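K.L.:
Just a sequence and a predicted model for now, questions to come.
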Amino acid sequence: MKELRSIHGLSQEYLIEHTGLDIFHFENGSKNPTTVSLAVLCDFYHITLGEFFTPMNYPPKEK
């Protein structure tokens, strides 16, 4: 998650504001995201769940 956020140049605060997800806890490992949370994140980044779990060697998609 952190790598994806960094690729897009976003802060945790921005992502929290726009998704309502507990990004801080997901990134530091104190909580695991649910499948619903992952779906929200994928929707935000305009990627599929499959793309989320692939290695990060693809450019960010245009919004």
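P.N.:
Nice, I can see it. Numbers count the residues shown, from 1 in each chain.

K.L.:
Going by C-alpha atoms from here, please, whenever you check contacts or count neighbours.
P.N.:
OK.

K.L.:
Ala39: helix or strand, and which one exactly?
P.N.:
helix 35-45 (DSSP states H and E).

K.L.:
Tell me which helix or strand comes right after that helix.
P.N.:
helix 49-52.

K.L.:
what's in contact with that next one?
P.N.:
Leu38, Ala39, Cys42 (CA atoms under 8 Å, 6 or more residues apart in numbering).

K.L.:
Alongside the first one, take a look at this:
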Amino acid sequence: MLTPLSDTLPLEIVHRLQRLRRARGYTLQEVYDATGIHVARLEANKANMRVATLAVLCQYYEISLAEFFQGL
């Protein structure tokens, strides 16, 4: 049975953010201190992601939104 896109897309976004953070060697606290975004909640899928929040995180990770969504 296929999983609806509405279930898989948010999880893939969270996983990509987590991989970006780890690849750059940032801790959850460092990202929070720099952006004011509680990334731990997002990575635990305990908070809804807004596009504006994703844009801020992409800017912090030095990646465009277009690059972030490539291949999704």
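P.N.:
The structure has been received and is ready for your questions. What you see is a predicted model; the values in this text were computed from it and never measured.

K.L.:
Any of the contacts of helix 49-52 of structure 1 buried? List them.
P.N.:
Leu38, Ala39, Cys42 (16 or more other CA atoms under 10 Å).

K.L.:
The second one matches what in structure 2?
P.N.:
Residue mapping for Ala39 of structure 1 onto structure 2 gives Ala55, with TM-score structural alignment as the criterion.

K.L.:
What separation is there between that match and Val39 of structure 2?
P.N.:
13 Å (CA to CA, to the nearest Å).

K.L.:
next one: Ser64 of structure 2
P.N.:
On the measure of CA to CA, Ser64 of structure 2 and Val39 of structure 2 end up 18 Å apart.

K.L.:
which of those two has more neighbours?
P.N.:
Applying other CA atoms under 10 Å to Ser64 of structure 2 and Val39 shows that Val39 carries more neighbours, namely 25 against 14.

K.L.:
The residue most central in space within structure 2 is in what secondary structure piece?
P.N.:
The C-alpha lying nearest the average C-alpha coordinate of structure 2 belongs to Leu17 (CA atoms, centre = their mean; 3.1 Å). If you go by DSSP H and E, Leu17 of structure 2 is part of helix 5-23.
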